[in-house]
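# How does the following fold in three dimensions:
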Amino acid sequence: MFPVIIDGMMGKKEYEVTGFAYSFHPSPLQIILKTSIKSTDKDAKERAAKVEQTVEEFLKSDELKDVVKTYPYKIVVRSKDKKQIN
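Next up is the predicted model:
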């Protein structure tokens, strides 16, 4: 499941994703995307929303929807300065 997201997000510069992590503890599953976006950028929230929306699309794709439906999850988009921006 995660390689599809990693390849899709890190392979496109427009998303500014620089890293990926996940955690099952504490619940729900956290899918964490690290970006080069600064939390102080005026459009940081908008750019983070675009990243989050794209990950949601991956998770709802035919390839992943059967895997994901069994896990509650939360998408976390982090800024370059390690703050959650979504």
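# okay, CA-based contacts and neighbour counts for the rest of this
Fine.
# All the strands of the chain, residue numbers only.
Here the chain has its strands, by DSSP state E, at 17-23, 29-35, 73-78.
# Among those strands, which comes closest to residue 53?
Residue 53 sits nearest to strand 73-78 of all the strands of the chain, at 9.5 Å, using C-alpha to C-alpha.
# and the angle for that closest one with strand 29-35?
If you take axes from the mean of the first three to the mean of the last three C-alpha atoms, to 10 degrees, strand 73-78 sits at 20 degrees to strand 29-35.
# Let's see this one next, to set against the first:
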Amino acid sequence: MFEVSDEIRLVARAELSQGPPSVALRQIARRFHLHRANLAWVAAEVFENMFVPDIQAIWAWDLEGQGEGHSDAELDAMLSHLRVGLRRSRALGQA
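I've put the predicted structure just below:
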């Protein structure tokens, strides 16, 4: 089972704070060799207001750029409401 490491969480928080979700998620996927399912769980750990439809949007995204699934522009529009959460300690659940 996939678990989001502290390193992945830190990088994802930085990337997703800076630019469009499609660009940031693709960079995270390449850096950590993640496929869409695990990438969606990374996003769920970083965004504070993410729900199932947002996760499903990532699952249906054309991450590989092969013309199948949501385009980058579509994904960015679908995830435009998301906010990167504050850094929390996993052990204590606190900032």
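# Any idea what the TM-score is?
For this chain pair, the superposition-based TM-score is 0.29 by TM-score structural alignment, normalised by the length of structure 1; 44 aligned residues with a C-alpha RMSD of 4.1 Å.
# follow-up on the earlier one: would you reformat the strands of structure 1 as TSV and include distance to residue 58 of structure 1?
Shown next, in TSV, are these (distance: least, C-alpha to C-alpha, whole Å):
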stretch	distance to residue 58 of structure 1
strand 17-23	15
strand 29-35	12
strand 73-78	12
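# Export the ones you listed as a markdown table, with columns for mean neighbour count.
A markdown table is the format used below for the strands of structure 1 (neighbours: other C-alpha atoms under 10 Å):
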| stretch | mean neighbour count |
| --- | --- |
| strand 17-23 | 16 |
| strand 29-35 | 20 |
| strand 73-78 | 19 |
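# For the strand or helix carrying residue 14 of structure 2, report the contacting residues that lie outside it.
Residue 14 of structure 2 is part of helix 6-18 when elements are defined by DSSP states H and E. The contact list for helix 6-18 of structure 2 (C-alpha atoms under 8 Å, 6 or more residues apart in numbering) reads 24-25, 28, 32, 42-43, 45-46, 84.
# ok, which pair from the residues you listed is furthest apart?
32 and 84 (19.5 Å).
# Looking only at neighbour counts, state which of the two leads.
Using other C-alpha atoms under 10 Å as the criterion, residue 32 of structure 2 and residue 84 rank with residue 84 on top: 19 against 12.
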